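In: Predicted model follows, preceded by the sequence.
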Amino acid sequence: MEKFRIAKKSNGTYFGPCLEMINRHGLISGATGTGKTITMKLFVESLSQKGIPTFVVDVKGDLNGFEIAGKSSDKLVKRLEMLAENLPDFQSFPVQYWDLFGENGLPIRTTISDMGPLLLSRLLDLNDVQTSILHTLFKLADDEGLLLLDFKDIKALVDFAYANSTSLPEGYGSLNKASLSAIMRQLNVFEQQKVSDFFGEQALEIEDFIGFDEGKGFINLVDASKLFMNPKLYSTFLLWLLSELYETFPEEGDLEQPKMVFFFDEAHLIFDKISPVLLNQIEQVVRLIRSKGIGIYFVTQSPTDIPDSVLGQLGNRIQHGLRAYTAKEIKQLKLAAQGFRVNPELDIEKALLELGVGEALVSFLDEKGVPEVTERVQILAPSSAFGHVDGVDCFKNLSLKAKYQLPLDRESAFEKLHEVASKANSARDKGKDTDKDIGKKESATPKKQAAPKRRGRKPDTMVEKVTKSFLSSLGRSVGSSLARGLLGTLKKL
């Protein structure tokens, strides 16, 4: 079974993951400044050389050197002499640049409907009551075929629900106006923070991540230096992407090599203050997505940043040095050491404190899927340029630029609900005129004894009849409601 060469031991033995086991997921962890970024860079290059596309989040803005061949330096030569290694085969790699805000790469967008209520409620930081109401609003939109594409659509739906909170069709209940107002306030806040730019069309099609150039897999690099300033949006974006991967790709079984590999940097933010329900869904996605030929690698400072239920599914591990100065850090160090397979010749806990920059403890899955014993190694050198490179053309893929650069704005919930609001206002005005005419007639005729009140449901007002008629016509035109997957995102049927 073929293995990558990621690291080297002092005795000359090379270490790296087995090609067929890469989709068993993995973890790259270590304290700040210990070499995680270089390790991830080398791993990504190795995958690209094998024709495997990758997705990488660039939080610090220092990973755009992939398409520039590296060059020698005194520091590099000195390190390679220590490892008894020759200079690497300096080369460039094909890169496709992305950026949620469209500044340093093609914009990534999704629709409100695609994201779903579970992730949107996390993004908006809603409480349990508000979250349940948001789920009800999405059910109404899904059942009636209302397209929620951008922020103005979800705001129009909230407005509609507020105006008709007690007269929605049966099955949706009565919605609390105070909670609806709170949801609207959160939407306004995030709209002012430009979070709304992430929602709209043309929505990203995950298949566009898969590309090749002269046999090398494309490196999809997301510039997240600005996105990372909004941790809630950053983590929700990664969760949405994880869900999209699961819902988009078909079952493949065990492949000779993965179809694609994703690297999620600053992964601790994904699990920060996460609800038990969402965590359970993430655990299922991570467990099941490997059979779709997708590998997921979390990059973070400590293994304890990842919940045990997810950590247990990460078979390939690269652990850089940890620092332990406080009682909490000492506890984290002990837990990190316990996550590696024991090597009788290595004190793992002690080694974690002694690892220098570029050193790591590694344990990869062998050809049978069994974790290898932990080894202390030196990480090898990448082949492309280190650090940030100025003057890179982030929009050179003309076909994708034509597809994603300019936003689209087709008819959706905003226009439909504006239509029903106009009809309701007209009905309300007509009702007022009718009441005036009835009042005039009653004043001109002698009063009769009032008829006894009938028991039963109060008849619908003119406005309620217009609203229900509108929703009923929507349902007939669409034919069926939308279906949602594990994380609440739309299924790709």
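Out: Structure's in. What do you need? Numbering: from 1, shown residues only.
In: CA atoms for contacts and neighbours, from now on please.
Out: Will do.
In: you'd agree Ala69 is up against Val389?
Out: No - the pair Ala69 / Val389 is not scored as a contact, 11.2 Å apart, by C-alpha atoms under 8 Å.
In: need the helices for the stretch 151-300 of the chain, in chain order.
Out: 151-163, 177-192, 231-248, 276-289 (DSSP state H, counting those that start in this stretch).
In: can you list those in JSON lines and add distance to Lys60 and mean neighbour count?
Out: Putting the helices of the stretch 151-300 of the chain into JSON lines (distance: least, C-alpha to C-alpha, whole Å; neighbours: other C-alpha atoms under 10 Å) gives the following:
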{"stretch": "helix 151-163", "distance to Lys60": "29", "mean neighbour count": "20"}
{"stretch": "helix 177-192", "distance to Lys60": "23", "mean neighbour count": "16"}
{"stretch": "helix 231-248", "distance to Lys60": "13", "mean neighbour count": "20"}
{"stretch": "helix 276-289", "distance to Lys60": "26", "mean neighbour count": "17"}
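In: out of those, which comes closest to Leu398?
Out: Closest approach to Leu398 among these is made by helix 231-248 (23.6 Å; C-alpha to C-alpha).
In: from what I can see Ile294 touches Glu20, true?
Out: No - counting by C-alpha under 8 Å, Ile294 stays clear of Glu20, with 11.4 Å between them.
In: Looking at these two, which one has more neighbours?
Out: Ile294 (25 against 21; other C-alpha atoms under 10 Å).
In: Report all helices and strands that the helix or strand encompassing Val56 contacts.
Out: Element membership of Val56, judged by DSSP states H and E, is strand 54-58. With contacts taken as 3 or more C-alpha pairs under 8 Å, 6 or more residues apart in numbering; DSSP states H and E, strand 54-58 sits against helix 36-49, strand 219-223, strand 260-265.
In: so who does Leu227 touch?
Out: Taking C-alpha atoms under 8 Å, 6 or more residues apart in numbering, we find Leu227 in contact with Leu100, Phe101, Leu233, Tyr234.
In: give me that answer again for 10 Å
Out: Val59, Asp99, Leu100, Phe101, Val195, Leu233, Tyr234, Ser235, Phe237 (C-alpha atoms under 10 Å, 6 or more residues apart in numbering).
In: With Lys139 instead?
Out: Gly116, Pro117, Ile133, Gly145, Leu146, Tyr172, Ser481, Leu482, Ala483.
In: The structure to be compared is supplied as follows:
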Amino acid sequence: MSKSDEFKQHLEQGYTFKGPSIILGTGILNNEPISHAQVKIPLKTLNRHGLIAGATGTGKTKTLQVIAEQLSLNGVPSVLMDLKGDLSGIAMPGSVNPHVEKRRDLIGIDYDPTGLPVELMTISHENGVKLRATVSEFGPVLMSQIMELNDTQRGVMALVFRYCDTHHLPLLDLKDLKKVLQYVTNEGKEEITKEFGAVSPATVNTIMRKIIELEQQGAEDFFGEPSFEVEDFVRTVDGKGVVSIIRLTDIQNRPKLFSTFMLSLLSEIYETFPEQGDAEKPKLCLFIDEAHLVFSNASKDLLEKIEAIVKLIRSKGVGVFFCTQTPTDVPDSVLGQLGLKVQHALRAFTAKDRKDISKTAENYPISAFYKTDETLTSMGIGEALVTALNEKGIPTPLAHVLLRPPVSRMDILSDQEIQTLVSKSPLVRKYNVELDRDSAFELLEKKISRAEAAAEQASAPVPKKTTSAKTAKETSLIDELSKNTMVRQIGRTIFRELTRGILGSFSGKKR
């Protein structure tokens, strides 16, 4: 048996699965693609998370595109966090050329140019479905971790949320949060001290500065209503999973906003989705491009929260995939949870680069066909080292793979195409509206005004004749809230206030 036949048999044994799978490409031996030596990934284990890594320009984004396409074609929706603006072309069919035809023939696949159902979304000012979340939905723990508060400051944040919960003050945006913080050390100081104890103005001032820092990174646009329902990520159109592309090109220099949104999304999905266990295919897959922006700016507590979510969210049928330059960008505690690894080429320009390559090679199974550290620096564009988990959860053999071409457009959409796509979206009509119902800011303003009016009335001369047995009563805060007609949004907010849990956004509900 020739070496190539032995290699092909080796891959067939390692990458043959009973359940549904997606073809990633064909194996390469001695820098030569082996015809029809297909490397596959079982859909069943894609809830075990993954990593797509490699130097700039080696094809990471196209690999992400290929996996998202194949998931969609198998009815699995996905969420793509697009920081470079490279992924919108998934909505349009690709094109056939000699390069594509050659890869198609080598891999042994059909190539049918296909545009996939795409929903363009944004958390800033990009064109697309506007994603928001309320401060109440985050809860005191997540808000404290995002702002990197110390123990004393966290205690004050917990006090604020407790006060708002018990007095039915919805915390919808950062304006509400700032107003309550001002209230606890000014007009409401006596009330707060009696109920919770004294609060240091210096501590409150520090928290206020942290909120201003968040606002400077664009969080003011993110916090508010209507808040997004994660069920809208799990949709199919004509049997194809919807690819939700969150356009983040204008927040690359605002990593705190990016990590804030990512963590809130993962927390919401975990708390909302029912337990699923290991099914034939995942319910949803999330791809986080430029993942180093999340980890390099995260505090120790935030990293622990991310690690906890990555461990737990698998049982909800959700896979999380990190796309970054080197595996060392991802903490070891998270890296150890990732079942699929697609490693593109690395460049050894410095001594540190060589050390990183040596460390990266140790993350992959030993192969009789490759010297992993040498292969890492010699791969071309569109090639990668791949290992996944088989249907029993055992790592598959390491394979040097020539990756399949995307079936959708490899270029981006034009502004006109983006406008047309967004205008047809039913979610735009649902979420791209401005809501500013009475919340903590307005209700406290009214409470303060009523207190001032009552104080003025108390200091005025008492009239001899009473006007009526029934005096004018202050409208209660609950009455103010009940007048609002937005029943769905209020219901969601109150539910979250009552059920904040281990991820900080909910509590006390055992799962």
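Out: Happy to help now that I have it. Quantities reported herein were computed from a predicted structural model and do not represent experimental measurements.
In: quick one: TM-score?
Out: Once superposed, chain against chain, the TM-score is 0.85 (TM-score structural alignment, normalised by the length of structure 1); 461 aligned residues with a C-alpha RMSD of 3.0 Å.
In: Show me how to select, in PyMOL, the buried members of the contacts of Lys139 of structure 1.
Out: Filtering the contacts of Lys139 of structure 1 down to the buried ones (16 or more other C-alpha atoms under 10 Å) takes a single PyMOL command:
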select buried, resi 116+117+133+145+146+482
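In: possible to save the helices of the stretch 151-300 of structure 1 as JSON lines with distance to Leu398 of structure 1?
Out: Formatted as JSON lines, the helices of the stretch 151-300 of structure 1 follow (distance: least, C-alpha to C-alpha, whole Å):
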{"stretch": "helix 151-163", "distance to Leu398 of structure 1": "28"}
{"stretch": "helix 177-192", "distance to Leu398 of structure 1": "30"}
{"stretch": "helix 231-248", "distance to Leu398 of structure 1": "24"}
{"stretch": "helix 276-289", "distance to Leu398 of structure 1": "31"}
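In: Tell me which of these lies nearest to Gly26 of structure 1.
Out: Ranking these by proximity to Gly26 of structure 1 (C-alpha to C-alpha) places helix 276-289 first, at 10.8 Å.
In: Just tell me the aligned range of that closest one in structure 2.
Out: Under the alignment (TM-score structural alignment), helix 276-289 of structure 1 falls on residues 300-313 in structure 2.
In: what stretch of structure 2 does stretch 248-258 of structure 1 fall on?
Out: The aligned range for stretch 248-258 of structure 1 is 272-282, by TM-score structural alignment.
In: roughly how far out does that stretch sit from the chain middle?
Out: 18 Å (C-alpha atoms, centre = their mean, to the nearest Å).
In: So for it, what gets flagged as buried?
Out: By neighbour count on 16+ other C-alpha under 10 Å, the buried set for stretch 272-282 of structure 2 is Phe273, Asp278, Glu280, Lys281, Pro282.
In: What's Leu335 of structure 1 aligned with over in structure 2?
Out: Under the alignment (TM-score structural alignment), Leu335 of structure 1 pairs with Lys359 in structure 2.
In: For its match, what is the enclosing helix or strand?
Out: Applying DSSP H and E, one finds Lys359 of structure 2 within helix 351-361.
In: Would you pull up how far that helix lies from the middle of the chain?
Out: Helix 351-361 of structure 2 sits 29 Å away from the centroid of its parent chain (C-alpha atoms, centre = their mean).
In: which strands and helices sit next to that helix?
Out: Applying 3 or more C-alpha pairs under 10 Å, 6 or more residues apart in numbering; DSSP states H and E, one finds that helix 351-361 of structure 2 contacts helix 372-378.
In: residues in structure 1 aligned with the helix or strand following the helix it packs on?
Out: Per DSSP H and E, helix 372-378 of structure 2 leads on to strand 383-387 as the next helix or strand towards the C-terminus. Under TM-score structural alignment, strand 383-387 of structure 2 corresponds to residues 359-363 of structure 1.
In: Check how far the matching stretch sits from its aligned residues in structure 2, on average.
Out: Stretch 359-363 of structure 1 differs from its equivalent in structure 2 by a mean of 0.6 Å after superposition (mean C-alpha distance after the TM-score superposition for structure 1).
In: any idea how far Val318 of structure 2 is from Phe233 of structure 2?
Out: Per C-alpha to C-alpha, to the nearest Å, Val318 of structure 2 is found 12 Å from Phe233 of structure 2.
In: list the residues that contact both of the two?
Out: Common neighbours of Val318 of structure 2 and Phe233 (C-alpha under 10 Å, 6+ apart) are Ser78, Ile269, Leu284, Cys285.
In: Run a quick neighbour tally on the third one.
Out: Other residues within reach of Leu284 of structure 2, judged by other C-alpha under 10 Å, total 25.
In: Contact partners for it?
Out: With C-alpha under 10 Å, 6+ apart, Leu284 of structure 2 has these contacts: 46-47, 71, 75-79, 233-235, 241-243, 269, 316-320.
In: Number of residues surrounding Ser482 of structure 2?
Out: 12.
In: you'd agree it is up against Ser439?
Out: No - counting by C-alpha atoms under 10 Å, Ser482 of structure 2 sits too far from Ser439 to count as a contact (11.6 Å).
In: Can you tell me the element His36 of structure 2 falls in?
Out: Per DSSP H and E, His36 of structure 2 falls inside strand 32-42.
In: repeat for Met121 of structure 2
Out: Met121 of structure 2 belongs to strand 118-122, assigned by DSSP H and E.
In: Can you check which part of structure 1 that strand sits on?
Out: Going by TM-score structural alignment: strand 118-122 of structure 2 matches residues 95-99.
In: Please report the distance of the most centrally placed residue in structure 2 from Ser244 of structure 2.
Out: Nearest to the mean C-alpha position of structure 2, by C-alpha atoms, centre = their mean, lies Met262 at 3.3 Å. Using C-alpha to C-alpha, one obtains 14 Å as the distance from Met262 of structure 2 to Ser244 of structure 2.
In: and if you look at Ala361 of structure 2?
Out: 33 Å.
In: and which of the buried residues of stretch 272-282 of structure 2 is nearest to His344 of structure 2?
Out: Pro282 (24.6 Å).
In: Give the closest residue to the closest one in space, chain neighbours not counted.
Out: Leaving out its chain neighbours, the residue that sits closest to Pro282 of structure 2 by C-alpha to C-alpha, 6 or more residues apart in numbering is Gly317, at 4.9 Å.
In: Gln91 of structure 1 too?
Out: Among residues not flanking Gln91 of structure 1 along the chain, Ala69 sits closest, at 4.2 Å (C-alpha to C-alpha, 6+ apart).
In: Need the counterpart of that neighbour in structure 2.
Out: So, by TM-score structural alignment, Ala69 of structure 1 is matched to Pro93.
In: What of Ile219 of structure 1?
Out: In structure 2, Ile219 of structure 1 lands on Val243 (TM-score structural alignment).
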